[in-house]
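[1] give me a 3D structure for the following:
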Amino acid sequence: MSQKRITLAHGSGGLAMHRLIEEVLLAAFADPELARLEDAAQLPSFPGKLALTTDAFVVDPIFFPGGDIGRLAVCGTVNDLAVAGAIPKYLSCALILEEGLPLADLKRLAESMKRAADLAGVRIVAGDTKVVPKGAADKVFITTCGVGEIPEGRALGAALIRPGDKILLTGPIGDHGAAILAARGELGISGPVASDCRPLNRLAAHLLAACPQGVRALRDPTRGGLAAVVNEWAWACGFCLRLFEAQLPIRAEVTGLCELLGIEPWHLACEGQFVAAVAPEVAEEALGALRAHPEGRQAAVVGEVSQAPAKTAILHTLFGGERLLDLPEGEPLPRIC
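    From the prediction side, this is the model:
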């Protein structure tokens, strides 16, 4: 392509748009179903239940340590399917591009999406592209839809959580939120923290294969972090979820950043970890299965479920006390995903 930046003509439906799709997107995604350029992908059915999810990504900046908005869009959608107990199969992708976006950036993002899709074992089979005038968006926004298969007999959900269950976490919390904060440069912060952005479907499948019975619920702690997950689970199951601060895996760099800014790591987003609620009789087996997998070596038991107080999340602090684990008020970290 002769142009170096996205223009309004790239969203007009004319020759410029067709060249953009063929030379950038089709070339990067390289999927035969997408290459048909029909209005709908034609996909084979499967015997299990259908899982469907949709998500939008507006992260700022679009490139950050450990990832970019393209990788994040694929991994975030795959992970939503994985924690529902589904085997991710197909993705669609809609791109909203701002006039003036460097074409090199779009190519880089498309190639990153393809690498993430290949890593997760999913296909990008449908898509759409729109261009808006400069100032009407911020570089690029991505909306994805994901389809997966839930095997027969598999059921996960927060309503299944019971007193005595254990809360497991696959690895350190807060890496993504901390990486985005540092990457923005507004606070003069720099450091070695990188986003944990990665697909979780292999690790989730490994856990569910090792413990086909006794895994109650899975959730990836994105916006609102771990605190949001345990609060939502407490409301859904009607019991009390307790976390133990001493058992939470948190990198020293993330802790230092949180102390500097007056925020708490359990409010920071993760994009490469999940939380699992498991029955007490399979907790040890589940933890062993996670730690035996290359992507779950830092897994830990971080909490438990009790009968009361109902619909409450509590943090047992390092100092031996306990306090309510509230959701953050307002939005301390806008546009993190």
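
[2] only C-alpha atoms from now on, for both contacts and neighbour counts.
    Fine.

[3] mind listing the strands for the stretch 151-300 of the chain?
    Remark: strands assigned in the stretch 151-300 of the chain by DSSP state E, counting those that start in this stretch are 166-169, 215-219, 240-244, 275-278, 300-306.

[4] export those to a markdown table and tack on distance to Leu20 and mean neighbour count?
    Converted to a markdown table, the strands of the stretch 151-300 of the chain look like this (distance: least, C-alpha to C-alpha, whole Å; neighbours: other C-alpha atoms under 10 Å):
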| stretch | distance to Leu20 | mean neighbour count |
| --- | --- | --- |
| strand 166-169 | 42 | 26 |
| strand 215-219 | 37 | 23 |
| strand 240-244 | 49 | 25 |
| strand 275-278 | 40 | 26 |
| strand 300-306 | 46 | 21 |
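
[5] this one next, for a side-by-side:
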Amino acid sequence: MSKSAGEYLSSGPRFAEAEVIERIESFRKRRPRLLDDHITLAHGAGGKASAALVDAVFLEAFRNPSLESLGDGAVLSLPGGERIAVSTDSFVVQPRRFPGGSIGELALNGTCNDVAMTGAVPSWVSAAFVIEEGFRIGELKDIVADMAAAATKADVQIVTGDTKVVPKGAADGLFITTTGAGVIAAGRRISAESVRAGDKVLLSGSMGDHGMAVMLARGDLAIEADIHSDTASVSPLVELLLAAAPSTRWLRDATRGGVGTVCNELAQACGCGVVLEEERLPVRPMVNGACELLGIDPLYVANEGKFVAVVAPEEADAGLTAMRSHPLGADAAHIGEIFPEPADTVVLRTGFGGTRIVDMLVGDPLPRIC
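    Okay, the predicted model is just below:
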């Protein structure tokens, strides 16, 4: 039976129940308005500024039913009844090579993961390269080789693409845009509309590995840590989950803005509350230490091989066991639950018995990590 807001907040020692609920109400999310006159790095962070930009500029101009869901990819129905998923992403990560991966590997895996989050199996990828004049051919070959190796590992084909060269100074070396497509198995329905109170929130592995690996690879900080990006195609892990938990409601890979921002998107899309358990959130000690030194919450640090899943309560244990059976899901965890209240809000229950709001990311602590 689902608990009420009062039942799960009343354990908090710092505020009276009514005061806690009032504070939550004041934090309730509304779609942010675009108040800026110029683009800032925050508009690319995947948080409030990004949502405002998408709403006011792109959604306003391109509005249609397929786009309205604002998911990782569009789900399209073919005349014969089959459904396919299509997703596009651009990659501008700096540095282009980092512990655990490169921009080529990241571009392939990132787009495959967006397709997988719709319940589709990624099969085809298109790749477009914007190359700055003077870029070394040898480095380009290495990056393309990384991309080809990632495609082979993910069992997808790069079937078309484009190349543009711009003058020196018109781009920062190399940008890659990829589009992926795949077929959705009959009967699969992955959407926020299917999320219900009592559903369980699962995370496929540890948080923040990619963002911290890229941040430290830039060499601007006097921090040394053995942290590697988690970039990988998660499609095999998704298929294991869906086989064990066929009633899985919703999937989203936790890239820009991290798990905290993804859970806010979930709360706003389904109109429910998401309650996370701090002590269950998996974070590697090295990543946690680096975040503490930098004053960054791991909840907001990007991943490139992890996803959040909302599953039916009766299938949660089976789904978690299935994910943990695969190397990519060895650290998978049950991190929270869906509640009817407080609507549109994410609450973190801390290890000390209190609670705090997990708001959507506002600024951009780690620009150009993907």
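
[6] turn the strands of the stretch 151-300 of the first structure into TSV, including distance to Glu329 of the first structure.
    Output for those, formatted as TSV (distance: least, C-alpha to C-alpha, whole Å):
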stretch	distance to Glu329 of the first structure
strand 166-169	24
strand 215-219	21
strand 240-244	20
strand 275-278	22
strand 300-306	23
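
[7] out of those strands, which is closest to Phe141 of the first structure?
    strand 215-219 (24.1 Å; C-alpha to C-alpha).

[8] now that closest one: which residue numbers in the second structure?
    Mapped onto the second structure using TM-score structural alignment, strand 215-219 of the first structure covers residues 248-252.

[9] wait, isn't Ala217 of the first structure in contact with Gly157?
    Yes. Contact criterion C-alpha atoms under 8 Å: Ala217 of the first structure and Gly157 qualify, at 4.8 Å.

[10] quick one: map Ala84 of the first structure onto the second structure.
    Match for Ala84 of the first structure (TM-score structural alignment): Thr118.

[11] enumerate every residue touching the residue nearest to that match when sequence neighbours are not counted.
    Sequence neighbours aside, Ile190 is the residue nearest to Thr118 of the second structure in space, at 6.0 Å (criterion: C-alpha to C-alpha, 6 or more residues apart in numbering). Contacts of Ile190 of the second structure were listed using C-alpha atoms under 8 Å, 6 or more residues apart in numbering, and they are Thr118, Gly119, Thr248, Arg249, Trp250, Leu251.

[12] same thing with Val86 of the second structure?
    For Val86 of the second structure, the contact set (C-alpha under 8 Å, 6+ apart) comprises Gly73, Ala74, Val75, Leu76, Val115, Thr179, Gly180, Ala181, Gly182.

[13] and in the first structure, which of those remain?
    Counting by both residues aligned by TM-score structural alignment, their matches' C-alpha atoms under 8 Å, the members of these that carry over to the first structure are Val115, Thr179, Gly180, Ala181, Gly182.

[14] need the counterpart of the residue nearest to Thr118 of the second structure in the first structure.
    Using TM-score structural alignment, Ile190 of the second structure lines up with Leu156 in the first structure.

[15] tell me which helix or strand the residue nearest to the spatial centre of the first structure sits in.
    Centroid-nearest residue in the first structure: Gly76, 3.3 Å away (criterion: C-alpha atoms, centre = their mean). If you go by DSSP states H and E, Gly76 of the first structure is part of helix 69-82.

[16] ditto for Glu111 of the first structure
    helix 103-120.

[17] same thing with Ala49 of the second structure?
    Element membership for Ala49 of the second structure, per DSSP H and E: helix 48-53.
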